[in-house]
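Novice: have a look at this prediction, sequence included:
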Amino acid sequence: MEIAPNIHWLETSSNVYLIIDAPHVVLVDTGTPRQQDKIFTKLRQLSHQPTDLTHILITHADIDHVGSLAALYNTSGAQIMAGAASAQLISQGKSPQHMPMLVQWIIDTFMKYGAVPQEKISVFKDGETLPFLGGLQVLATPGHTLDHFSFFSPTAGVLFAGDAIDTRNGRINLTRPAITADKTAARHSAIRLLELSPAVIATGHGSPSTNHTSDQIMQLFNTLRQE
């Protein structure tokens, strides 16, 4: 589904997004393991081959966001871009710490994903601008996980929020506190993102928000400011 011009939503275990911005073909996040065929099928539907994928941007190193990264990289050779902490975790096939203790132990023990060598990952920093969508801003948004980043295109008005914001029951929300590493940081990160007044919020979970109003954004913004 096209959520904005040349930006396509693909619903897997978590949301992934394809940006067609010639000469670049960019994927934001990769879903759980074994999603690569679904992603490559979508690429072909958009008249592109797997090897046309030029970049893979990572919001954070949770298994449901990087599980298919190694398989996608091995086929496409795309440049992987992630924050420094995410890159370190990806090189070990490990998810960040943010779940309840028992669940986190299960993930750490039984749910590793295919690793990618750290030297194959290009590291971005807060405040950088990537050459996509007229300039894609890199925003450090820790909270849900401490390695979390989001991306915003002022030109397109599109925010790739990862798990800093989700949608539930048709409403924009913070990701649930029970799976958040630092609740105070999560609130500040969400405030930072809402201040951008994005026209489209491409969330990691739930349907992307394409028809919210400025009043709805301000309502959540004010609620978070008062907490």
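Specialist: Happy to help now that I have it. On a predicted model such as this, the values are computed, not experimentally measured, just so you know.
Novice: every contact and neighbour count from this point should use C-alpha atoms.
Specialist: Fine.
Novice: contacts only, for the closest residue in space to Ala181 that isn't next to it in sequence.
Specialist: Leaving aside its sequence neighbours, Ala181 sits nearest to His98 (C-alpha to C-alpha, 6 or more residues apart in numbering; 4.4 Å). His98 sits next to Gln104, His144, Thr145, Ile179, Thr180, Ala181 when contact means C-alpha atoms under 8 Å, 6 or more residues apart in numbering.
Novice: PyMOL command to pick out the buried ones of the residues you listed?
Specialist: Of the contacts of His98, the buried ones can be selected in PyMOL as follows, counting by 16 or more other C-alpha atoms under 10 Å:
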select buried, resi 104+144+145+179+180+181
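Novice: out of the contacts of His98, which are inside helices?
Specialist: Taking DSSP state H as the definition of helices, those contribute Gln104.
Novice: strands - which of the contacts of His98 land there?
Specialist: Judged by DSSP state E, the subset of the contacts of His98 located in strands is empty.
Novice: which residue ranges of this structure form strands?
Specialist: With DSSP E as the definition, the chain shows strands at residue ranges 2-4, 7-11, 15-21, 24-28, 55-57, 79-82, 121-123, 129-130, 136-140, 149-153, 158-162, 165-168, 171-174, 200-203.
Novice: can you lay out those strands as CSV showing mean neighbour count and distance to Ala115?
Specialist: Output for the strands of the chain, formatted as CSV (neighbours: other C-alpha atoms under 10 Å; distance: least, C-alpha to C-alpha, whole Å):
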stretch, mean neighbour count, distance to Ala115
strand 2-4, 15, 30
strand 7-11, 19, 23
strand 15-21, 21, 19
strand 24-28, 22, 18
strand 55-57, 23, 15
strand 79-82, 21, 12
strand 121-123, 17, 11
strand 129-130, 16, 24
strand 136-140, 22, 23
strand 149-153, 26, 20
strand 158-162, 26, 20
strand 165-168, 21, 26
strand 171-174, 18, 29
strand 200-203, 26, 24
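Novice: next up, a second structure to put side by side with the first:
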Amino acid sequence: MIQRTPIFPGILELNFQAREVLGCNVYLIYDEDEWALVDIGYEETVDDFVEIIRKLDFPLSRCKMLIATHADVDHIQGLAKLKSLLKTTVTAHPNAVRPLAEGDTLWTLAEIEAQNLKLDMPKVEVEHQVTDGDVIKIGNLDVEVWHTPGHTNSQLAFRIGDVLLSGDNIYRDGCIGAIDAHHGSDIKAFLASLRRIRDSDVKWLAPSHGPIFANDKDFMNKTIDRVSGYLKMADFGTLAESWPLMDQWDEEVAAGKLPDGLG
């Protein structure tokens, strides 16, 4: 057995518990004799996480559910294997149901042809669908569900008291979850989710990658200001709302204007 080191009352993070980063952050929420997992990561590390759970003295038969923050392969490839081992159920947002049930390698980013990336994406059924405002009960613990789209359209976050398990919304270095049209990214929705987190009275953010950090308005504003600029950048293609350079080009073409010092 190993000693439990909660990051907050009723919450363990299994990489931190093992003193080794095995993959994405995996949160074990527990109260009384019930527990649940938020995310699991890749299939190859499932056995490692199960062994950690055993050593923490959590009976495998008392796992109430497996919860997916969203349907990206680095968070959920191991769901089918773990579900079979624990004989439990899966909970996710409605937008994650189809890609999980079909094992959609494109939507889950398990397949990126240009990078010669092709990972297995085992199919898994979602028994319970949750969305914004729902409450998941683990023992006597209330887990409040937030739908925070932007990174993907299925991105969920989970509030427990003063802490938000914040998924891929934002990390301690100010980075955010990858913006990619192939898995339902939306910059405007992302900004709304970031503002919601900033304006909440949540004190701590426990992300899906990297260390926990404080919910600081100045810090959040720096990221929000940067991401706001993405809406007017060609870098983000069809996810941007406009490209101001093209308006300038229209005017310069109509006026026959060349740069100063040229022509």
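Specialist: Cool, the structure landed. Computed from a predicted model, the values in this text were never measured in an experiment.
Novice: what about Asp33 of structure 2, neighbour count?
Specialist: Residues near Asp33 of structure 2, counting by other C-alpha atoms under 10 Å, number 12.
Novice: wait, Ser86 of structure 1
Specialist: Applying other C-alpha under 10 Å, I find that Ser86 of structure 1 has 28 neighbouring residues.
Novice: find the nearest non-adjacent residue to it, please.
Specialist: The shortest distance from Ser86 of structure 1 to any residue that is not its chain neighbour, by C-alpha to C-alpha, 6+ apart, is 5.2 Å, and that residue is Ala61.
Novice: quick one: the aligned partner of that neighbour in structure 2 and Ala92 of structure 2, what's the gap?
Specialist: The criterion is TM-score structural alignment: under it, Ala61 of structure 1 has Ala71 as its aligned partner in structure 2. Ala71 of structure 2 sits 8 Å away from Ala92 of structure 2 when distances are taken as C-alpha to C-alpha, to the nearest Å.
Novice: repeat for Glu144 of structure 2
Specialist: To Ala92 of structure 2, Glu144 of structure 2 is 13 Å away according to C-alpha to C-alpha.
Novice: equivalent analysis for Ile138 of structure 2, please.
Specialist: 16 Å.
Novice: please apply the same query to Ile29 of structure 2.
Specialist: Between Ile29 of structure 2 and Ala92 of structure 2 the computed distance is 16 Å (C-alpha to C-alpha).
Novice: hey, what's in contact with both of Ala71 and Ala92 of structure 2?
Specialist: Common neighbours of Ala71 of structure 2 and Ala92 are listed as Ser154 (criterion: C-alpha under 8 Å, 6+ apart).
Novice: so how far is stretch 186-199 of structure 2 off the chain centroid?
Specialist: Computed by C-alpha atoms, centre = their mean, to the nearest Å, the separation of stretch 186-199 of structure 2 from the middle of its chain amounts to 14 Å.
Novice: what span of structure 1 lines up against it?
Specialist: Going by TM-score structural alignment: stretch 186-199 of structure 2 matches residues 182-195.
Novice: that stretch: which residues count as buried?
Specialist: Result for stretch 182-195 of structure 1 [16+ other C-alpha under 10 Å]: buried residues Lys183, Ala185, Ala186, Arg187, His188, Ser189, Ala190, Ile191, Leu193, Leu194.
Novice: out of everything not next to it in sequence, what's closest to the first one?
Specialist: Spatially, and ignoring its direct neighbours in sequence, Lys183 of structure 1 is nearest to Gly143 (5.9 Å; C-alpha to C-alpha, 6+ apart).
Novice: if I line the two up, what does that neighbour land on in structure 2?
Specialist: Per TM-score structural alignment, Gly143 of structure 1 is aligned with Gly150.
Novice: quick one: that match and Ser193 touch, right?
Specialist: Yes. Contact status for Gly150 of structure 2 versus Ser193: in contact at 7.1 Å, counting by C-alpha atoms under 8 Å.
Novice: so what's in contact with the two at the same time?
Specialist: Common neighbours of Gly150 of structure 2 and Ser193 are listed as Asn169 (criterion: C-alpha under 8 Å, 6+ apart).
Novice: contacting residues for the match of Ala61 of structure 1?
Specialist: For Ala71 of structure 2, the set of contacting residues under the criterion of C-alpha under 8 Å, 6+ apart consists of Ala96, Pro99, Leu100, Trp107, Thr108, Ser154, Gln155.
Novice: circling back to that earlier point, can I get the buried residues of stretch 182-195 of structure 1 in TSV with distance to His205 of structure 1?
Specialist: Supplementary listing: the buried residues of stretch 182-195 of structure 1 in TSV, determined by distance: C-alpha to C-alpha, whole Å:
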residue	distance to His205 of structure 1
Lys183	18
Ala185	19
Ala186	16
Arg187	17
His188	20
Ser189	17
Ala190	15
Ile191	18
Leu193	16
Leu194	17
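Novice: can you tell me which of those residues is closest to Arg168 of structure 1?
Specialist: For these, the minimum distance to Arg168 of structure 1 (C-alpha to C-alpha) is 15.4 Å, reached by Ala190.
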